[in-house]
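K.L.:
turn this into a structure:
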Amino acid sequence: MKLSSSHMDNIPSTPGKFKMEKSPYVHRFRHYSSLAKLTFWSSVFLALIILFFFKSPSTSPPNSTPPDLSRRSLKTTFWGGPAWEKRVRSSARIRSQNGLSVLVTGAAGFVGTHVSAALKRRGDGVLGLDNFNNYYDPSLKRARQALLERSGIYIVEGDINDAALLNKLFEVVPFTHVMHLAAQAGVRYAMENPSSYVHSNIAGLVNVLEVCKNANPQPAIVWASSSSVYGLNTKVPFSEKDRTDQPASLYAATKKAGEEIAHTYNHIYGLSLTGLRFFTVYGPWGRPDMAYFFFTRDILKGKSIPVFEGSNHGTVARDFTYIDDIVKGCLGALDTAEKSTGSGGKKKGPAQLRVFNLGNTSPVPVTDLVSILEKLLKVKAKRKMMKLPRNGDVQFTHANISFAQREFGYKPTTDLQSGLKKFVRWYVSYYDSGKKNSH
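P.N.:
This next block holds a predicted model:
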């Protein structure tokens, strides 16, 4: 739900002091009891809250097909019942000694799919949750879902803001860990649909933490922050100790807000929380809104591609990180996450609170990315050089990963050329069929 500032400005900040000078009705207002006033304003705010949470904003990008209106409700159909609970338990069953039982939100997403598969391979219990929104082609998410189902991973279709569903999942399975990857991604799209970022990245995170803090036992939580939180920071490489109070986009601001919210729930409720700041993740089964992905598509179609440059023809570079290296970091964070210390929503003692950079430590100019793709695709790109727009994109990113190296041995091993080779092989295989050429 979008609330206009002009509408909110019309609501008095202190209703009890609201005055109507020279009005013939002023005496009538004075006869209202304080209880009536309290009831009225409570009803107003309750209505706003209900409208916000039960009217999920569209997550369709600009110029996309109209959204499926059935997906605008937080109420998830087709969950519950003995058969459903059996599928949930089976998927989350631990099959290795000392294994974890992990709820993965955003499991049909890019990182979520790879992390879920890796956890399952080593014998952990894994249950997925995803709302399959249409921010990008849902058929790709369905294909990832099918991939995971073949390995025994069940993805519950639902929204992270659906508290009833989340509570039910925790009733059925006493998860030891939550890998919270569900989020509204993308820097530029935030200018088109800001409410979707607040809905998913702030309200959604709060709802997940609320359910986790009330669970008994409380799970340890690892969640996806972003390298975007460094915003306008110019000190390189980016360290977890650097300031992150100058976001360059709304997306970055919501992720920074998430880190502050995590601190609050850790402090008050004893939740063990680990935030992961991902740096430009790429690879097979990736996101179509990422540059390397749509560059590949448009180069093959003979279309021109926008290659941005900074002021005074400055280089735009990214710390591209291959998906397998990100997965290693996610599993390392899960394995070293300490238990939460709360019980029944009450903190019993200090709990672990961490944040890590997960990058490749080797920034590569975007022009070099295009050159590598040209060689792999054997097609010359039609480059259209453009100034970096003021839409939230930053000129460069560079991760300092020493903290993650020290805590759980994080060490990326895939360079951009090798990673893009694997991506192109997957891309050609996946899209080289008549059914998928219209993506």
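K.L.:
use CA for all of it now, contacts and neighbours both
P.N.:
Noted.
K.L.:
what residue is smack in the middle of the protein?
P.N.:
Nearest to the geometric centre of the chain sits residue 183, at 2.5 Å (CA atoms, centre = their mean).
K.L.:
mind checking the SS state of that residue?
P.N.:
When classified by DSSP: H, G, I helix; E, B strand; the rest coil, residue 183 comes out as coil.
K.L.:
ok, which stretches of the stretch 51-200 of the chain are helices?
P.N.:
82-92, 110-121, 138-149, 163-172, 194-197 (DSSP state H, counting those that start in this stretch).
K.L.:
now do the fourth one: which elements does it pack against?
P.N.:
Right, the one you point to is helix 163-172. In this structure, helix 163-172 makes packing contacts with helix 82-92, helix 204-214, judged by 3 or more CA pairs under 8 Å, 6 or more residues apart in numbering; DSSP states H and E.
K.L.:
what lies in contact with it?
P.N.:
Contacts to helix 163-172, defined as CA atoms under 8 Å, 6 or more residues apart in numbering, come from residues 76, 85, 88-89, 158, 160, 207-208, 211, 215.
K.L.:
okay, buried residues for it please.
P.N.:
163, 165-167, 169-170 (16 or more other CA atoms under 10 Å).
K.L.:
quick check: angle from that helix to helix 204-214?
P.N.:
40 degrees (axes from the mean of the first three to the mean of the last three CA atoms, to 10 degrees).
K.L.:
I'd like the structure of this one too, to check against the first:
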Amino acid sequence: MSTPILVTGAAGFIGYHVAERLMAQGRRVVGVDCFTPYYDVALKEARFARLTPHGLFSGERVDLSDPQAARDLFRRHRFERVIHLAAQPGVRFVDPMPYASSNLVGFMNMLEACRHSGVGHLVYASSSSVYGANRTLPFSEHESTEHPISLYAATKKANEMMAHSYASLFGLPATGLRFFTVYGPWGRPDMAVYKFTHAIAEGREIQVANAGRVWRDFTYVDDIVEGIVRLVDRAPAANPAWDAEHPDPATSAAPHRVYNIGNDNPEEVNDLIALIEDALGRRANRVDIALPPGDVPETRADVTDLRRDVGFAPSTSLADGVGRFVRWYREYHGA
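P.N.:
Predicted structure coming up:
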């Protein structure tokens, strides 16, 4: 493809890995980020610095919540494919305004820019948190997501509805990906694998919700990236069999789809902690806490649809993934 692919949030965890994988395939990437200080900006700068020297990469610092900045970005480049991963993350973050700015206003600006630029496919980040109060496991795209229990989840649910409306009104092909607990090298310090590893390595206590009896569909970042790059050139088509009297949330009469993208193999947090302890050669100083508001006791992804449509097959075990992460952690922190 002669035109570059836009990757937003390219200084972020998943965005960085997506940009690397695309360039490894010989594809040009324009990566943008605004380097918000939700976590250590030095880690974002380090990721971006690794991408910048690559001949296929063009990096820009753009705040997508600024509509003019978003329009100017699309005027400078001719994007046929957009992977939108920029967002305010975190189910426990308490300030509502960054969610509104990044996840709602920023996403609207992206939709408008894609619409007016004739983008052929928008792949955007949703989240497993949209399942909210739903306790039907495994989580399926064909089930309801009408009861989010965090503001972050509500904004991601809103993104799905906004994208669907643009697909319906303007024919903008869009695919939403519901990520399930992604971890790996260059990961986010606020998430369990990194947070536990950092605390245990430094001899600090870790707070363990519900005595560790919490299950997550931990998904190694390379498996996530494989799913994304397989999807980017497969724009969804309208489903002619979609039944308005029995609407299926996973598909549509418009060119819009949502997919779960996860490991389909939930692991107990106690097992995760044990693997980190073994990899570090140190025991954790655990403090038990209640399950925080906005968290759920278990997640599990039904990835049947993504497996069928693009052959998605996560292959990294938690033991292997944690080992790789800890090796990166030691190198990055000089530990």
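K.L.:
what range does stretch 129-144 of the first structure cover in the second structure?
P.N.:
On the second structure, the counterpart of stretch 129-144 of the first structure by TM-score structural alignment is residues 32-47.
K.L.:
which residues touch residue 236 of the first structure?
P.N.:
398-399.
K.L.:
what's the match for residue 261 of the second structure in the first structure?
P.N.:
Per TM-score structural alignment, residue 261 of the second structure is aligned with residue 358.
K.L.:
for that match, grab the count of nearby residues.
P.N.:
For residue 358 of the first structure, the neighbour count with other CA atoms under 10 Å is 32.
K.L.:
got it, and the one 5 residues further on?
P.N.:
As a burial measure, the neighbour count of residue 363 of the first structure was computed by other CA under 10 Å and equals 20.
K.L.:
thought it was touching residue 318?
P.N.:
Yes. Between residue 363 of the first structure and residue 318 there is a contact at 4.9 Å, judged by CA atoms under 8 Å.
K.L.:
where do the contact lists of those two overlap?
P.N.:
Contacts common to residue 363 of the first structure and residue 318, judged by CA under 8 Å, 6+ apart, are 396-398.
K.L.:
I'd say residue 196 of the first structure and residue 184 touch.
P.N.:
Yes. The pair residue 196 of the first structure / residue 184 is scored as a contact, 6.7 Å apart, by CA under 8 Å.
K.L.:
SS state for residue 265 of the first structure?
P.N.:
Classified using three-state DSSP, residue 265 of the first structure is helix.
K.L.:
return the residue of the second structure aligned against it.
P.N.:
Taking TM-score structural alignment, residue 265 of the first structure has residue 166 as its aligned residue in the second structure.
K.L.:
wait, that match sits on residue 172?
P.N.:
Yes. Applying CA under 8 Å, one finds residue 166 of the second structure in contact with residue 172, separated by 5.9 Å.
K.L.:
more neighbours: which of those two?
P.N.:
residue 172 (27 against 21).
K.L.:
what secondary structure does the more buried one sit in?
P.N.:
Assignment for residue 172 of the second structure (three-state DSSP): coil.
K.L.:
what do you get for the one 5 residues further on?
P.N.:
Applying three-state DSSP to residue 177 of the second structure yields a three-state assignment of strand.
K.L.:
residue contacts, it?
P.N.:
Neighbours of residue 177 of the second structure in contact, by CA under 8 Å, 6+ apart: 123-127, 258-261.
K.L.:
what lines up with it in the first structure?
P.N.:
Match for residue 177 of the second structure (TM-score structural alignment): residue 276.
K.L.:
quick one: buried residues of stretch 145-157 of the second structure?
P.N.:
145, 148-157.
K.L.:
with stretch 286-304 of the first structure instead?
P.N.:
286-289, 291-293, 295-297, 299-300.
K.L.:
the second structure: matching residues for that stretch?
P.N.:
Alignment note (TM-score structural alignment): stretch 286-304 of the first structure is matched to residues 187-205 of the second structure.
K.L.:
what does that stretch contact?
P.N.:
Here stretch 187-205 of the second structure makes contact (CA under 8 Å, 6+ apart) with 13-14, 39-40, 183, 206, 272-273, 276-277, 280, 282-287, 322, 326, 335.
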